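Student: This is the structure alone, sequence omitted:
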């Protein structure tokens, strides 16, 4: 709400009630609005729908209801990374998350299961499919952990699954600045990624993405 730019990276204007307040400016509140108290000594951030945190910098909920829907997040420090989120969907297929260039990780819905493709540069790409389906319209917590050449998946209270992209290279690294995409992919990126066989689908899964944690 109020953000602009190709990746919604330009924050809204400062609250017009306090245009000259040094403490309270838009950069302080990320995806939210800044308000000061009556004596102008403190400020608070009131987050836009779907965001949370003291600085409104954490995604709380995203509704992905169109095939072309996506959100681009800042680059992921994936060498020892954790991507945890909750989804709710009735779809059988669709892209959930993608990050990378030559090396990559993709998370998709495939016949209602979570499918992960993981490639740190050791041919061939490693794949993992969840034991359980997650397209029953209920909320499911997904935790994906990357440690070197190993990728682990945990869904709700199910046993952890792991896959290893074994070979000479020991860790995931990319050579260009890339965004962590949630949902689908922008058209130009989708064409390149699909041609490299990094994903089966480039359209977003249809559903809700919330309670996310990226580290």
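Tutor: Done, it's in. Everything numeric in this text was worked out from a predicted model, so none of it was measured.
Student: okay, CA-based contacts and neighbour counts for the rest of this
Tutor: OK.
Student: Going along the chain, name the helices of this protein.
Tutor: Using DSSP state H, the helices found in the chain span residues 187-195.
Student: Nearest residue to the middle of it?
Tutor: Centre of the chain computed as the mean C-alpha position; nearest residue by C-alpha atoms, centre = their mean is residue 182, 4.0 Å away.
Student: contacting residues around that one?
Tutor: Residue 182 makes contacts with 70, 71, 72, 73, 96, 97, 98, as judged by C-alpha atoms under 8 Å, 6 or more residues apart in numbering.
Student: Neighbour-wise, give me the winner out of these.
Tutor: Top of those by neighbour number is residue 96, holding 28 neighbours under the definition other C-alpha atoms under 10 Å.
Student: What's the separation between residue 108 and residue 140?
Tutor: Using C-alpha to C-alpha, to the nearest Å, one gets 14 Å for the distance from residue 108 to residue 140.
Student: Repeat that for residue 185.
Tutor: Distance of residue 185 to residue 140, computed by C-alpha to C-alpha: 23 Å.
Student: Those two: which has the busier surroundings?
Tutor: Using other C-alpha under 10 Å as the criterion, residue 185 and residue 140 rank with residue 185 on top: 26 against 19.
Student: got the contact list for the nearest residue to residue 77 once chain neighbours are set aside?
Tutor: Distances taken as C-alpha to C-alpha, 6 or more residues apart in numbering put residue 215 closest to residue 77, at 6.6 Å, once the chain neighbours are dropped. Residues in contact with residue 215 (C-alpha under 8 Å, 6+ apart) are 76, 77, 78, 81, 82, 83.
Student: The structure to be compared is supplied as follows:
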């Protein structure tokens, strides 16, 4: 049995062992003899560990919490959603998930352009929905598979450079167009087919080349370019053209995150806004600076640079073919360092070797996976749970069951009564929204010649996100 050592400190007790002893510390003391006091953590800024994804962290006066000030085009509590974009080239486009048309579909676009012609929305193959600008008006081509194709034009002109709201509603063979909450116009694609059925992506703002060529051959569209937003010859480098801009796209009543789909030559914001960047190496808060502000660069103050497109720009640098014009960027302050480049590189290598990138990760619904950047710096990636998405796995799935009631039609025969069924609709990140539970129901079908027969159809009971999409 060992005796209690005299070296014990800070109220520690001795625990006997075999030819040895250990010290049991209290009150968060540590060390062999409990000689090390509790760690004291310095109070840091709330912005040191923030969740702002596309913007800067800002602490309001007399507040202990932070808010995220989003860069142009982004919104949400953590600036995680892309809701405003502009199209800077004739082949720009967005590709979103296929449009759900059962039992109905509702698309709302808020747009601004000065372009006479260009694609607004397109989906389908032979059966299709095509919405485009034609001579400044909105032209619609609607075909659920019934010949001939139904077409109509809007009364209103929308290429005047101001914001307009375009509402598109499909209910079976019926299509409704309304602009700026005005008088609605209707067309009906009458025939045997009731719904527009397509698995093609929903293209907004333009089309890929191969899709554009096919749509032109079938006369679905008159012009397959994007509504890039300016009229040739009336703008100069002193007065840059407003780009074709789109914001707040609603699909079936839900605000769509435009960053969830494929983007081609599309940039956030509408151009001309100030752009904020949280690039400070020492947790320095970013600031928003008005586009008109100018002044000398002060050491230790943010440095402001202006994109091409301002009055001081040369004629040969005219940004009519660029995707971003007249933007302001806020850079981190100039840091006055006395270390030599060799010392900085060596200290950085030592720190990178010690730091675990997953120690303070921000993955919400997923696992942290360490990785290395191209320059060798430590970084991590979030591997999301099924259905979750986003850089930090913070975008929840919206997969749900949408019920509808309609007659079941097959080979010219129809069910005696409307059948209540459902579809699985919503987003699951890179996964798929699929039925989780189904049941079989026997239905009697009545044909035009008076005969009838029974058939079992699948009824969807529950939906969930699945990794396997087959």
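Tutor: Alright, I've got the coordinates. Predicted, not measured: the structure shown is a model, and the values here were computed from it.
Student: re earlier: mark which of the contacts of residue 215 of the first structure are buried, thanks.
Tutor: Taking 16 or more other C-alpha atoms under 10 Å as the criterion, what is buried in these is 76, 78, 81, 82, 83.
Student: Adding distance to residue 192 of the first structure as columns, could you present the residues you listed in TSV?
Tutor: Shown next, in TSV, are those (distance: C-alpha to C-alpha, whole Å):
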residue	distance to residue 192 of the first structure
76	20
78	21
81	24
82	26
83	24
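Student: Among the residues you listed, which lie within strands?
Tutor: When DSSP state E is applied, those are split such that 81, 82, 83 fall in strands.
Student: tally of neighbours for residue 379 of the second structure?
Tutor: Neighbour count of residue 379 of the second structure, defined by other C-alpha under 10 Å: 17.
Student: Could you do residue 90 of the first structure as well?
Tutor: By the criterion of other C-alpha under 10 Å, residue 90 of the first structure has 14 neighbours.
Student: Then the one 10 residues further on?
Tutor: Here the neighbour count serves as a burial measure; for residue 100 of the first structure (other C-alpha under 10 Å) it reads 26.
Student: so who does the counterpart of residue 126 of the second structure in the first structure touch?
Tutor: Aligning on TM-score structural alignment places residue 126 of the second structure opposite residue 102 in the first structure. Going by C-alpha under 8 Å, 6+ apart, residue 102 of the first structure touches 121, 174.
Student: how near is residue 102 of the first structure to residue 196 of the first structure?
Tutor: Residue 102 of the first structure sits 9 Å away from residue 196 of the first structure, taking C-alpha to C-alpha as the criterion.
Student: returning to what we had before: of all the buried ones among the contacts of residue 215 of the first structure, which comes closest to residue 43 of the first structure?
Tutor: Ranked by distance to residue 43 of the first structure (C-alpha to C-alpha), those are led by residue 76 at 29.9 Å.
Student: Just give the nearest non-adjacent residue to the counterpart of that closest one in the second structure, would you?
Tutor: Aligned counterpart of residue 76 of the first structure in the second structure: residue 99 (TM-score structural alignment). Nearest residue to residue 99 of the second structure in three dimensions, chain neighbours excluded: residue 202, at 6.1 Å (C-alpha to C-alpha, 6+ apart).
Student: residues touching the residue lying closest to residue 129 of the second structure once chain neighbours are set aside, list them.
Tutor: Spatial nearest neighbour of residue 129 of the second structure, chain neighbours left out: residue 142 (4.8 Å); criterion: C-alpha to C-alpha, 6+ apart. Residues near residue 142 of the second structure by C-alpha under 8 Å, 6+ apart: 127, 128, 129, 130, 149, 150, 151, 175, 189.
Student: my read: the second one touches residue 149, true?
Tutor: So the one you mean is residue 128 of the second structure. No: Residue 128 of the second structure lies out of contact with residue 149 (C-alpha atoms under 8 Å); the separation is 9.3 Å.
Student: so what's in contact with the two at the same time?
Tutor: Counting by C-alpha under 8 Å, 6+ apart, the common neighbours of residue 128 of the second structure and residue 149 are 141, 142, 143.
Student: Now, the residues you listed that are in strands?
Tutor: Among those, DSSP E puts 141, 142, 143 in strands.
Student: Would you mind listing the residues in contact with the first one?
Tutor: Which is residue 141 of the second structure. Shown in contact with residue 141 of the second structure (C-alpha under 8 Å, 6+ apart): 128, 129, 130, 131, 149, 150, 151, 152, 220, 221.
Student: What lines up with residue 137 of the second structure in the first structure?
Tutor: In the first structure, residue 137 of the second structure lands on residue 113 (TM-score structural alignment).
Student: Residue 209 of the first structure versus its match, what's the distance?
Tutor: 16 Å.
Student: Looking at those two, which has the bigger crowd around it?
Tutor: For residue 113 of the first structure versus residue 209, neighbours defined as other C-alpha under 10 Å are more numerous around residue 209 (25 against 18).
Student: and residue 420 of the second structure, how many neighbours?
Tutor: When neighbours are defined as other C-alpha under 10 Å, residue 420 of the second structure has 13 of them.
Student: so it sits right up against residue 403, yeah?
Tutor: Yes: the criterion here is C-alpha under 8 Å, and residue 420 of the second structure meets it with residue 403 at 7.1 Å.
Student: ok, back up a step: between the contacts of residue 215 of the first structure, which is nearest residue 147 of the first structure?
Tutor: Using C-alpha to C-alpha, residue 81 comes nearest to residue 147 of the first structure of those, at 6.8 Å.
Student: need the contact list for the closest residue to the closest one other than its chain neighbours.
Tutor: Closest residue to residue 81 of the first structure apart from its sequence neighbours, by C-alpha to C-alpha, 6+ apart: residue 146 at 5.0 Å. Shown in contact with residue 146 of the first structure (C-alpha under 8 Å, 6+ apart): 78, 79, 80, 81, 82, 152.
Student: Settle this for me: the third one is touching residue 149, isn't it.
Tutor: This means residue 80 of the first structure. No: checked against C-alpha under 8 Å, the pair residue 80 of the first structure and residue 149 is beyond contact range at 9.8 Å.
Student: Compare neighbour counts for those two and give me the winner.
Tutor: It is residue 149, of residue 80 of the first structure and residue 149, that has more neighbours when counted by other C-alpha under 10 Å, with 22 against 16.
Student: And that one, what's its match in the second structure?
Tutor: By TM-score structural alignment, residue 149 of the first structure lines up with residue 173.
Student: any idea how far residue 145 of the second structure is from its match?
Tutor: Note on residue 173 of the second structure: its distance to residue 145 of the second structure, by C-alpha to C-alpha, is 10 Å.
Student: so what sits against both of these two?
Tutor: 193, 196.
Student: surely residue 56 of the first structure meets residue 46?
Tutor: Yes: here residue 56 of the first structure reaches residue 46: they are 7.4 Å apart, a contact under C-alpha under 8 Å.
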